[in-house]
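[1] Sequence first, predicted coordinates after that:
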Amino acid sequence: MFSFSQALARKNPVHRRRFLNRTLLSGLGLVLAWGGAHAQSAYPQRPILMVVPQAAGGTNDIVGRLVSQKLSEVLGSPVAVENRPGAGGNIGTQFAAKAPKDGYTLLMTISSSQAINPALYKTPGFDPVKDFKPVALIGSVPNVLLANPSFAGKTVQDLITAAKAKPGQLQYASAGNGTLNHLLGEMLNSMASIQLQHVPYKGVAPAMNDVLGGQLPFVFASLPASLSHIKAGKLKALAVSSPKRSPALPDVPALAEAVPGYAGTLWIGLFSPAGVPADVSAKLNEAMAKTLAAKDLRDKLEQQGVELAAPTTPEQFAALLNDDIVRWGQIVKSSGASID
């Protein structure tokens, strides 16, 4: 059946030209609309860079590399991890904050960098809320209160007793002033009414090395970074910092069992720079949900001591970040830690 326009076009050459022009323009519009939709849905069209603002071999690096492999499979595009350590994570975080807002630069970071550094550093160089958009919360990692095997005690209570007998003489190492493992020691001092002396290092690796070598007796270190030393008997695990025992170390008590109310875990999450287009963010969120649902990845992360988070929306992740900024800000203030 012909329309009125088609009938006129058959009888009159002028109408025929107008009809053909309208048809061509309509077809071109459909092609352009399809092309635009196709371009939007084609992300990613080139490799993605995942910035890890900590050194290779640390907790965040281990998790980032495991996640990047699975995310590459889900997106069908390479996801390359690049370590940009320095200034407690500020250098890599600044780099990601200033990256193009196109979804091709992501930040795999930890709560100590994203929630503690803004209170610790006078000029961290980034705003954890305004400069970033949460993509996915991956999980949490407890720290472990570790002792050199030469320490005669076996429990947190043994440590507390020894510290009270020698106020200010027992030392603990940390990755640096204001780092999570420093603040965990300050929390223990405050809540247990003891005076462990803090000795800052430039990173958790040299801190652990000196505890392994017996130069210092204690250190707080993340579970993934310390698990091999614990299993090899090179370090003695006194307690984990999470509210409950870790499935990876079921025989090691939570610190809260000796010091009620004690809790301090490290979360790990993926962010994009703020301003990434909504369709790209939606695809990243969907891809990360599929990535974190993969059993093989979950098994690998759990073997590293990561306690996987329940499925969390970006909005819920943003709320967690805001809460931690307030909580850790108060702890930093009470500890007196500050870095110019």
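    That came through, no problem.
[2] CA only for contacts and neighbour counts going forward, please
    Fine.
[3] quick one, helices of the stretch 1-150 of the chain?
    4-11, 13-41, 59-75, 90-97, 111, 117-120 (DSSP state H, counting those that start in this stretch).
[4] One more: the stretch 201-340 of the chain?
    Using DSSP H, counting those that start in this stretch, helices in the stretch 201-340 of the chain cover 204-212, 223-231, 278-293, 295-303, 314-335.
[5] In addition, the following structure is provided for comparison:
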Amino acid sequence: MAAGVLAAGMGTGAGAWAQQPAEAAWPGKPVRVIVPFPSSGATDLISRVIAQRVSQDLGQQFVIDNKPGAGGTIGAAEAAKAAADGYTLLFTTSSTHAISPHLMPRLAYKVEQDFTPIAHVADAASVLLVTPSLPVKNVQELIAYAKANPGKLNYATSGNGTIVHLNALEFSARAGVKLTHVPYKGTAQSITDLVAGQVHVLFDSIPTGMPHVTSGRLRALAVTSEHRSTLAPELPTIAETLPGYSSVTWFGVYGPAGMKPELVQRVNAAFNKAIQSPDVAAALAKLGAEPARPETPAQFHSMVKADSARWAKVIKDNNITLD
């Protein structure tokens, strides 16, 4: 047997011999998937849905390893230092790769240098909510009201530099209105105050916000995604009033820098197959996310670069820093 394998290796060249364990045989053992956010959070739950499907398809374990801290940057930095053999992957969001690099210049990693982009797997739009006492029924009326009442309206966020904060800043800039920032520690209290009319506007996740809309406690005006969301198809997009406005939290898979192209393609194909499963789509919908359209690693990379550039401008224009 050994002689036969050796002969095959000699006949096809040393390069093919070297590729066998890394590319063609992947995954030959359990794969560690670092999630740089806490267990039971949205990213963790979404990662488990998709990883479970990949595991079923490939017949190999994909083990979620939560490494939270510093807005996801601790786990991302750990993943960047792993071996580029496909057995340590990073399941992350726009937070670590499109936003934090502009808020925290002293990060322990460089997105362009330290990672291999692999797959874009899901997106989560936000919903624009207003307190019911506000006399507006759509985005156009909200903008008109804000312009007619300068300095009167405020917006709640889950903290400085969060996607909730950046969504509101981008909206204000495109609409040409001035809204006052009211930061909270998380969204629970902000929802309570929005219902009570203490704050006027909030960009929230669809699964968190829409139950309050259904009950009549809040009013939803639009979603932030480029296209209407299947999770709230009755709502228009903000872009229908403000062309060019688009914001989602994307979820994606990275490896350390230096992964071989053949291996990257194999991992990409595995995740692209998983997100086309109807069962995965149904499970993601319960978490407020939608499967991404299957992309090549290059397409994923281009999307992230564009997203990063957009948030870099918003952060710079508003002088936001966390360091």
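    Sure thing, it's come through. Owing to the predicted nature of the structure, the values given are computational and were not obtained by experimental measurement.
[6] can I get the helices of the stretch 201-340 of the first structure in CSV with distance to Gly57 of the first structure and mean neighbour count?
    Output for those, formatted as CSV (distance: least, Cα to Cα, whole Å; neighbours: other Cα atoms under 10 Å):
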stretch, distance to Gly57 of the first structure, mean neighbour count
helix 204-212, 9, 20
helix 223-231, 8, 19
helix 278-293, 21, 18
helix 295-303, 14, 15
helix 314-335, 25, 16
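[7] could you redo these as CSV and give each row distance to Arg22 of the first structure?
    Listed next are the helices of the stretch 201-340 of the first structure as CSV, based on distance: least, Cα to Cα, whole Å:
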stretch, distance to Arg22 of the first structure
helix 204-212, 69
helix 223-231, 65
helix 278-293, 32
helix 295-303, 54
helix 314-335, 45
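[8] nearest to Leu24 of the first structure, of those helices?
    helix 278-293 (29.9 Å; Cα to Cα).
[9] Mind giving me the packing neighbours of that closest one?
    Here helix 278-293 of the first structure touches helix 13-41, helix 59-75, strand 132-147, going by 3 or more Cα pairs under 8 Å, 6 or more residues apart in numbering; DSSP states H and E.
[10] how close does it sit to the second structure?
    After superposition onto the second structure, helix 278-293 of the first structure sits on average 2.5 Å from its aligned residues (mean Cα distance after the TM-score superposition for the first structure).
[11] just stretch 322-334 of the first structure next, same as before
    Looks like 1.8 Å for stretch 322-334 of the first structure (mean Cα distance after the TM-score superposition for the first structure).
[12] Can you give me the stretch of the second structure that that stretch aligns onto?
    Mapped onto the second structure using TM-score structural alignment, stretch 322-334 of the first structure spans residues 305-317.
[13] same deal with stretch 122-137 of the first structure?
    Counting by TM-score structural alignment, stretch 122-137 of the first structure corresponds to residues 105-120.
[14] got the buried residues for that stretch?
    Neighbour-count burial for stretch 105-120 of the second structure, counted by 16 or more other Cα atoms under 10 Å, picks out 107, 109, 111, 114-120.
[15] with those in mind, which one is nearest to Ser158 of the second structure?
    Looking across those and measuring by Cα to Cα, the closest to Ser158 of the second structure is Leu107, at 21.9 Å.
[16] mind listing what the nearest residue to His15 of the first structure once chain neighbours are set aside touches?
    Distances taken as Cα to Cα, 6 or more residues apart in numbering place Ala9 nearest to His15 of the first structure, at 4.6 Å, with adjacent residues excluded. The neighbourhood of Ala9 of the first structure, defined by Cα atoms under 8 Å, 6 or more residues apart in numbering, consists of 15-19.
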